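Peer 1: Just a sequence and a predicted model for now, questions to come.
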Amino acid sequence: MIYLDYAATTPMGPEALHVYHEVAGNYYGNANSLHTRGTDAANVLQAALATLGQTIDDASVTITRSGSEANQHVIHRFLSAKHFQGHILTCRTEHPSIRDYLRTLDEQYPKLHVENVPVDERGNIHPIDVETRIKPDTILATFAHVQHEIGTIRDIRAIGTVLARADVPFHSDCVQSYGKIHIPMQDARLSAISTAAHKIHGPKGLGAVFFSTTVEPTHGLPSGTADGPAIAAFAEAADVQMKRRREANTHLRALRAKMAEQLPVEYQVVGESAQEKQSPYILGLCLPEMEGQEAMLACDRQGIAIATGSACRSGDHGPPETLLALGHSFDTARTFVRLSFSHETSFAEIDEAAMQLTNIRSRRTKNA
């Protein structure tokens, strides 16, 4: 199968798998135990946390059980410090783990108010729209760095500058940018970012929050017995991903451009046209007169894996809220599909996928 759903998850890389097996076989002690086996396991964990911290401006790292939990961990920490009272800035195009969680909190706490900043038709958030919505009681702003369905790269430096002037903590969901796109933690005045191991060829079941030096660090590990092999594999995957980031981006920009060029002109690319504002890992498309679900199933029958949006929308059969927020009609939003790539994606796979997507359109038009 040609796998073009790397934004949903990635296979573990060989380097991460090697570290996982090495640690599982040789450092299996409980890191909370005081004997030598436990101490050895604890040292492995601390080395892994140090490696992760070095990937983002030497930030302090807190391990979570997923990227979604990482997002919610940050939000809960900042809001609980204010007793769930105050004003929060976000937008409708955030990941469901943020968008739905904030909606729940907004309903649960009467003194909490969540406000959505508008996005333009390409998914950008303009700093002036953030600035004009800051209030004296704004206690948090949370905006993703890379939009998870269409791949638009937000100008978090400019947004962070505006928020810093008002002394508003700034969190960014960096699940789709960590290890792929440079994250300007200090320049953007970010208080915290979140990510997930399985998006960068690490193990599933692990996320992380990186807190800036301006935020008091918390305990780096979840309660209970830490999964040393998985955390060490996460650190290895992050280190490898950072080292190959520049080469991978060059390869992926060429891949994405080739895919877009080979598709029928009727297919609408959703996202940014400027290369510096668009993640090369993601290509969002609207396919005229064909529901995304239909296109996904048709591709699957041809051995190609694509998505209709975020994998975390499981069970939600409506159109992606992202497309509605961008100004698309309900009917157009239902035609959306997402293709996503990695350094493992080849030009031959792109050629085959483009051909099959074109044939799907041709067959449907012929049978209409």
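Peer 2: Happy to help now that I have it. Numbers count the residues shown, from 1 in each chain.

Peer 1: rest of the way, CA atoms for contacts and neighbours
Peer 2: Will do.

Peer 1: Contacts for the top helix by length along the chain, please.
Peer 2: For the chain, the helix that runs over the most residues, judged by DSSP state H, is helix 347-367. With contacts defined as CA atoms under 8 Å, 6 or more residues apart in numbering, helix 347-367 is touched by 2, 255, 258-259, 262-264, 295, 298-299, 302, 304.

Peer 1: Could you rerun that using 7 Å?
Peer 2: Residues outside helix 347-367 that contact it (CA atoms under 7 Å, 6 or more residues apart in numbering) are 2, 255, 259, 262-264, 304.

Peer 1: For those, I'd like a selection string for PyMOL - just the buried members, please.
Peer 2: Typed into PyMOL, the next command selects the buried ones out of the contacts of helix 347-367 (criterion: 16 or more other CA atoms under 10 Å):
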select buried, resi 2+255+259+263+264+304
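
Peer 1: Please identify which pair of the contacts of helix 347-367 lies farthest apart.
Peer 2: Greatest spacing in the contacts of helix 347-367, by CA to CA: Ile2 and Pro264 (19.8 Å).

Peer 1: tally of neighbours for Lys82?
Peer 2: Applying the criterion other CA atoms under 10 Å, we find 14 residues in the vicinity of Lys82.

Peer 1: Can you measure across stretch 101-120, start residue to end residue?
Peer 2: Distances were taken as CA to CA, to the nearest Å; on that basis the terminal residues of stretch 101-120 are 23 Å apart.

Peer 1: Below is an additional structure, to be compared with the one above:
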Amino acid sequence: MRKVYLDHSATTPVESAVVDAMIPYFTKIFGNPSSVHQFGREAKVAIEESREKIANFINAEPSEIIFTSGGTESDNFAIFGIAYSGLKRGKNHIITTQIEHHAVLDACLYLQKNGFDVTFLKVDSNGVVDPDDLKKAITPRTCLISVMHVNNEIGTIQPIDEIGKIAREYGIPFHTDAVQSFGKIDVNVKKLNVDLLSASAHKIYGPKGIGFLYVKKGIEIEKFHHGGSQEAGRRAGTESVPLIVGFAKAVEICSERMIKDYEHVKRLRDHMVEKIRDVFGELNEFLILNSPADKTIPYILNFSVNSAKIEIDADALIYGLDLRGVAVSNGSACTSGSLKPSHVIMALGRDKRTALASVRFSFGRGNSIEDVDYAVEKFFEVVKISAEKAIAK
């Protein structure tokens, strides 16, 4: 049976060149980067060289990059760090959106239970925030605005630069979760007008367990980890040199082939849309496209099965495809197995049953047109089985 991996938004395989770059730092250059002897200094140099590569990639200063354990920690660091810093000045209001990753949503909900007010902005039917709605939500107590750059379930690109200008106008720190955009499209912190930005290595063919938080110089943020003086005193804990080096290598590869990768996955996405239209025929009426091409990045393609036509849930879709060798998801890998409908799809205005019957295809470097053809054929088989049952009723 053919095996096709179309879940690159959940994670990506580590590039062999990334593994090669990391290996010496497990065995030969193993010193603690906080140590002052030569073993430690060698490790420290590797960290700082990596920091510079990553900073250059997003047009930041190396001192503005704080290494973390990944996207979730970076998001939490930004949310809690700015919230508690703002609280010292009597500000306890946060603005975010209804379709954020749970690393942002759950952090905001926690703060909401502990004395903060949180505004969750609605999105339109394409998943896009209206900057005017954000502007209306600002109060004198607003201490943070957090809007993700690219949505992890449907691929919607938010007007981050415009939102950033509004945040600057009001003097409010602005954070964006760029986990799904970093390394895929241009992420320039100055053009985006952001003060804080989260990213992770394992979405761009780097190792799991490493990410960073960009914090613009001059932004006051409370510590998230306490202990040693690592990361210029902002994030305690011995740095993982191999993972940091691997992250920088993955970024280096992205800088060389980001445009090529983008064009490749765009061909795959466009081909899948056309192939589904051809193969599904009359069954197209059962599908709802949640990722319109003009509003999203081509890396993600999300469909729902219209509950008004047939009843099918995500488990039937996901497991049905998996049994046929096709790996996909019904949204964020962090909520996989949940019986709750996707909060993102619900925010688009879909009903609960339709939201439950959603599937996300996400493309990567190693995918081919043949992979897409095979996936569409198996997708059709799974939906057809449910459609025939519905018609029989």
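Peer 2: All right, it came through fine. Just so you know, these numbers come straight off a predicted model, no measurement behind them.

Peer 1: thinking again about what came up before, please render the contacts of helix 347-367 of the first structure as TSV that adds distance to Ser212 of the first structure and secondary structure to the earlier fields.
Peer 2: Compiled in TSV, those are given as follows (distance: CA to CA, whole Å; DSSP: H, G, I helix; E, B strand; the rest coil):
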residue	distance to Ser212 of the first structure	secondary structure
Ile2	39	strand
Leu255	34	helix
Met259	38	helix
Gln262	43	helix
Leu263	42	coil
Pro264	45	coil
Ile304	40	strand
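
Peer 1: how about the contacts of helix 347-367 of the first structure in JSON lines, adding distance to Tyr27 of the first structure?
Peer 2: Formatted as JSON lines, those follow (distance: CA to CA, whole Å):
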{"residue": "Ile2", "distance to Tyr27 of the first structure": "36"}
{"residue": "Leu255", "distance to Tyr27 of the first structure": "40"}
{"residue": "Met259", "distance to Tyr27 of the first structure": "45"}
{"residue": "Gln262", "distance to Tyr27 of the first structure": "50"}
{"residue": "Leu263", "distance to Tyr27 of the first structure": "50"}
{"residue": "Pro264", "distance to Tyr27 of the first structure": "53"}
{"residue": "Ile304", "distance to Tyr27 of the first structure": "39"}
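
Peer 1: quick check, nearest of the contacts of helix 347-367 of the first structure to Gly207 of the first structure?
Peer 2: For the contacts of helix 347-367 of the first structure, the closest approach to Gly207 of the first structure (CA to CA) belongs to Ile2, at 26.6 Å.

Peer 1: and the gap between the alignment partner in the second structure of the closest one and Arg324 of the second structure?
Peer 2: For Ile2 of the first structure, the equivalent position in the second structure is taken to be Val4, counting by TM-score structural alignment. According to CA to CA, Val4 of the second structure stands 9 Å off from Arg324 of the second structure.

Peer 1: Could you pull out the buried residues of the longest helix of the first structure?
Peer 2: For helix 347-367 of the first structure, the buried set under the neighbour-count rule, 16+ other CA under 10 Å, comprises 347, 349-350, 352-357, 360-361.

Peer 1: With stretch 150-168 of the second structure instead?
Peer 2: Within stretch 150-168 of the second structure, the residues that count as buried by 16+ other CA under 10 Å are 150-161, 163-167.

Peer 1: so how far does it reach from one end to the other?
Peer 2: 21 Å.

Peer 1: Output the residue interval of the first structure matched by that stretch.
Peer 2: Aligned using TM-score structural alignment, stretch 150-168 of the second structure spans residues 146-164 in the first structure.

Peer 1: ditto for stretch 14-31 of the second structure
Peer 2: Stretch 14-31 of the second structure falls opposite residues 12-29 of the first structure when the two are matched by TM-score structural alignment.

Peer 1: contact partners of that stretch?
Peer 2: With contacts defined as CA under 7 Å, 6+ apart, stretch 12-29 of the first structure is touched by 37-38, 40-41, 201-203, 229-230, 232-234, 236-237.

Peer 1: From the chain's centroid, how far away is it?
Peer 2: 25 Å (CA atoms, centre = their mean, to the nearest Å).

Peer 1: Please apply the same query to stretch 197-216 of the second structure.
Peer 2: Taking the mean C-alpha point of stretch 197-216 of the second structure and that of its whole chain, the gap between them comes to 10 Å (CA atoms, centre = their mean).

Peer 1: likewise stretch 200-217 of the second structure?
Peer 2: For stretch 200-217 of the second structure, the distance to the chain centre is 11 Å (CA atoms, centre = their mean).

Peer 1: Kindly report the same for stretch 152-172 of the first structure.
Peer 2: 17 Å.

Peer 1: roughly how far out does the match of stretch 150-168 of the second structure sit from the chain middle?
Peer 2: Between the centre of stretch 146-164 of the first structure and the centre of its chain there are 12 Å (CA atoms, centre = their mean).

Peer 1: Neighbour-wise, which one of the contacts of stretch 12-29 of the first structure leads?
Peer 2: With neighbours defined as other CA under 10 Å, the most crowded of the contacts of stretch 12-29 of the first structure is Phe234; it has 32 neighbours.
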